[in-house]
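Asker: what's the 3D shape of this:
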Amino acid sequence: MSTDNTGFEVPEQMRDFAEKSVDQARKAFDDFMGATHKAVSNVEDSASAVQANAADVNKKALTYAEEHVNAAFKFAQELVKADNVEDMMKLQQSYLRGQMESLGEQSREFSNAATKAVQDAAKAAQKK
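Answerer: This next block holds a predicted model:
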């Protein structure tokens, strides 16, 4: 009866342990990758929401700028037609009052838009 003692045999328990370790490492990696994909998706959704709201704010800003320029031209046209200093002062007062009211309303709208942008981004991040 000849026995070959030169070969090394891995005990069955060691093989089972190694196999379980590899399976656990694979599962941990898969879980990590799943969480990473979810985080990236959340960031993309949040960025999309912020980008959409930023475009709305940009459009509003351009509209407001156009309104202010038009109001300034209208004021200038009225000022040129004024008959005396008293009329000029009334026009000036009316123009400034209108501009202050307009700026107040626009500030509220910008504030609401910024709040909405933050809320939309937070909602997009929570969806995933």
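Asker: Please make it C-alpha for all contacts and neighbour counts, starting now.
Answerer: Fine.
Asker: Let me know the secondary structure of the residue most central in space within the chain.
Answerer: In the chain, the residue lying closest to the centroid (CA atoms, centre = their mean) is Val50, at 2.4 Å. The three-state label given to Val50 by DSSP: H, G, I helix; E, B strand; the rest coil is helix.
Asker: wait, isn't it in contact with Ala121?
Answerer: Yes: under the criterion of CA atoms under 8 Å, Val50 lies in contact with Ala121, with a separation of 6.0 Å.
Asker: residues touching the residue nearest to the centre of the chain, list them.
Answerer: For Val50, the set of contacting residues under the criterion of CA atoms under 8 Å, 6 or more residues apart in numbering consists of 117-118, 120-121.
Asker: Here is a second sequence; please produce its structure as well for comparison:
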Amino acid sequence: MTNTPNFGELPDSVRSILKTSIEQAQKAFDTFAASSEKLLQGVDTSSVPAADGLKQLNEKIAAFTRQNADANFSLALKLTDAKHLSEIVELQNAHLRDQMETFSHQLEELREITVKTVKEGSRAATQTVQNAANSVPSNPFYSGN
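Answerer: Purely as a prediction, here's the structure:
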């Protein structure tokens, strides 16, 4: 017969160390994410067709990354307080359900932005080709016969 670990027996000092480590990791991630977002804001995409859509897509991806990381850090902190295996399983199951729903909504938002951006880009490309075709001078040596 195997003994199921009793997580309530984990000393408070160990729980405290775990929480501190998770909080430090979260602060490091927040610093990295803020730096990345600042870098993305400085990128000039004004000469790119559908630049607004690309910028919006990048901003959404950054926001979703931060949102998902925050959810995972929150779960990690909750797990450090769990005293029984059943609590851990329930916390993980609830987190998984929430994240699957979140991912579904996030993917739909990204799809909408991507479709809009592709349409804008193709419109701009079509206009560029039409402008180029219209600017070609007619051939004075060709009579059309």
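Asker: Quick one: the helices in structure 1, in order.
Answerer: In structure 1, the helices defined using DSSP state H lie at 12-81, 85-127.
Asker: how far is the longest one from where the chain is centred?
Answerer: Averaging C-alpha positions (CA atoms, centre = their mean, to the nearest Å) puts helix 12-81 of structure 1 5 Å from its chain's average.
Asker: Then stretch 125-137 of structure 2?
Answerer: The chain centre lies 37 Å from the centre of stretch 125-137 of structure 2; the measure is CA atoms, centre = their mean.
Asker: What are the contacting residues of it?
Answerer: Identification of contacts with stretch 125-137 of structure 2 by CA under 8 Å, 6+ apart yields Pro49.
Asker: how close does Val118 of structure 2 get to Ala125 of structure 2?
Answerer: Val118 of structure 2 is 10 Å from Ala125 of structure 2, where distance means CA to CA, to the nearest Å.
Asker: cool, Leu110 of structure 2 as well?
Answerer: Separation of Leu110 of structure 2 from Ala125 of structure 2 (CA to CA): 22 Å.
Asker: So those two - more neighbours on which side?
Answerer: Leu110 (17 against 14; other CA atoms under 10 Å).
Asker: Report how many residues lie close to the residue lying closest to the more buried one once chain neighbours are set aside.
Answerer: Across the structure, with CA to CA, 6 or more residues apart in numbering as the measure, the residue nearest Leu110 of structure 2 apart from its sequence neighbours is Leu57 (6.8 Å). For Leu57 of structure 2, the number of neighbouring residues by other CA under 10 Å comes to 19.
Asker: next one: Gln56 of structure 2
Answerer: As a burial measure, Gln56 of structure 2 scores 15 neighbours (other CA under 10 Å).
Asker: what's the nearest residue to it once chain neighbours are set aside in contact with, if anything?
Answerer: Spatial nearest neighbour of Gln56 of structure 2, chain neighbours left out: Ile113 (7.5 Å); criterion: CA to CA, 6+ apart. Contacts for Ile113 of structure 2 were tallied using CA under 8 Å, 6+ apart; they are 53, 56-57.
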